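**Q** Fold the following.
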Amino acid sequence: MKDQIYITLAIIFQAMAGISGKYAAKTISPEYLFPLNILTNSFYLLSLFCMFLQAIVWQQALKHFPLSFAYPFMSLFNFIILIASAVLFAEGITIGNIIGLILISIGIVIISGELKKQTDFKG
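**A** The predicted structure follows:
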């Protein structure tokens, strides 16, 4: 049970990278798309750092869980992104977004239930 923290952290860092990337995109002017200007943008650097952390905890997750079990859970970051896009960027939430998240949830429940029956999660 405690090993699931790796999957949870991977989801959080993935979402944080996306959110930071959006902030970076909003703050970098098109005329300043030179590498030095991009690499000095704090939101861009935060996005890279979150991707780095996500990769580290993801590798730890894969030590404890089969890939076929762990990977579907990564789609849960869509929930965080949808809420963050509405709250932080005033983007709309559509009925299609809601239906998509419901379908993702159903898929994860089905996959995790089946794999839990088939494996002991010791990869």
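**Q** make it CA atoms for all contacts and neighbour counts henceforth
**A** Fine.
**Q** Can you tell me the SS state at the residue lying farthest from the centre of the chain?
**A** Residue farthest from the centre of the chain, counting by C-alpha atoms, centre = their mean, is residue 31 at 29.6 Å. The three-state label given to residue 31 by DSSP: H, G, I helix; E, B strand; the rest coil is helix.
**Q** Also this sequence, please, to line up against the first:
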Amino acid sequence: MNHLYILLTILFTVYGQIIIKWQVQLAGAFPQNGTEKVNFIIKLLLNPWVMSSFVCAFLAALSWMAAMTKFPLSYAYPFMSLAFVLVMFLSALFFKEPVTIPKTIGLALIILGIVIGSKG
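**A** Alright, predicted model coming up:
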């Protein structure tokens, strides 16, 4: 049950990253003009989806605080690397980003590191 706090931290974090990417992509290119930049940012900040990603960032922080009451930081923190794994696969699925051999090798090394680190 204690590992659920780590899992929730990861899931809330990944949700936020995917939602922000999605909404920024829909918003278009970042403007060049100073006033247009401010309007662009304000529009994104008031976007309900972006707001939900901020709520999830807050929930991730709360989950992480709970995890820190149960585990040493040196044990729990490597699990945060699973966010990289999930983001890569979800980015490929939702945004058609390429999954290359170097990325796959890197992710395999991350997972191997988590396995080894969680044993020690």
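**Q** re earlier: may I have the residues that are in contact with the residue farthest from the centre of the first structure?
**A** Residue 31 of the first structure sits next to no residue when contact means C-alpha atoms under 8 Å, 6 or more residues apart in numbering.
**Q** now do residue 8 of the second structure
**A** Residue 8 of the second structure neighbours (C-alpha under 8 Å, 6+ apart): 60, 63.
**Q** what's the helix or strand for it?
**A** Element membership for residue 8 of the second structure, per DSSP states H and E: helix 3-27.
**Q** any idea how far the residue farthest from the centre of the first structure is from residue 56 of the first structure?
**A** Residue 31 of the first structure sits 34 Å away from residue 56 of the first structure, taking C-alpha to C-alpha, to the nearest Å as the criterion.
**Q** got the buried residues for stretch 31-47 of the second structure?
**A** 40, 44 (16 or more other C-alpha atoms under 10 Å).
**Q** Repeat that for stretch 102-118 of the second structure.
**A** Quick answer for stretch 102-118 of the second structure (16+ other C-alpha under 10 Å): 107, 110-111, 114.
**Q** got a list of what the spatially most central residue of the first structure touches?
**A** The centroid of the first structure falls nearest to residue 14 when counting by C-alpha atoms, centre = their mean (3.1 Å). By C-alpha under 8 Å, 6+ apart, the contact list for residue 14 of the first structure reads 50-51, 54, 77.
**Q** at 10 Å instead, please
**A** Residue 14 of the first structure makes contacts with 8, 20, 47, 50-55, 58, 74-78, 80-81, as judged by C-alpha atoms under 10 Å, 6 or more residues apart in numbering.
**Q** Whichever of those residues end up buried, select them in ChimeraX.
**A** With 16+ other C-alpha under 10 Å as the criterion, this ChimeraX line picks the buried residues out of these:
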select :8,20,47,50,51,53,54,58,74,75,76,77,78,80,81
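**Q** Filter the contacts of residue 14 of the first structure down to just the ones in helices.
**A** Taking DSSP state H, the ones among those that sit in helices are 8, 20, 47, 50-55, 58, 77-78, 80-81.
**Q** Just send those residues back as TSV, with distance to residue 40 of the first structure too.
**A** Formatted as TSV, those follow (distance: C-alpha to C-alpha, whole Å):
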residue	distance to residue 40 of the first structure
8	29
20	14
47	12
50	16
51	17
52	17
53	19
54	21
55	22
58	27
77	27
78	28
80	26
81	24
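**Q** between those, which is nearest residue 70 of the first structure?
**A** Of all those, residue 58 has the smallest distance to residue 70 of the first structure: 9.0 Å, by C-alpha to C-alpha.
**Q** Does the nearest residue to residue 98 of the second structure once chain neighbours are set aside lie in a helix or a strand, and which?
**A** Spatial nearest neighbour of residue 98 of the second structure, chain neighbours left out: residue 92 (6.0 Å); criterion: C-alpha to C-alpha, 6 or more residues apart in numbering. Per DSSP H and E: residue 92 of the second structure is located in helix 82-95.
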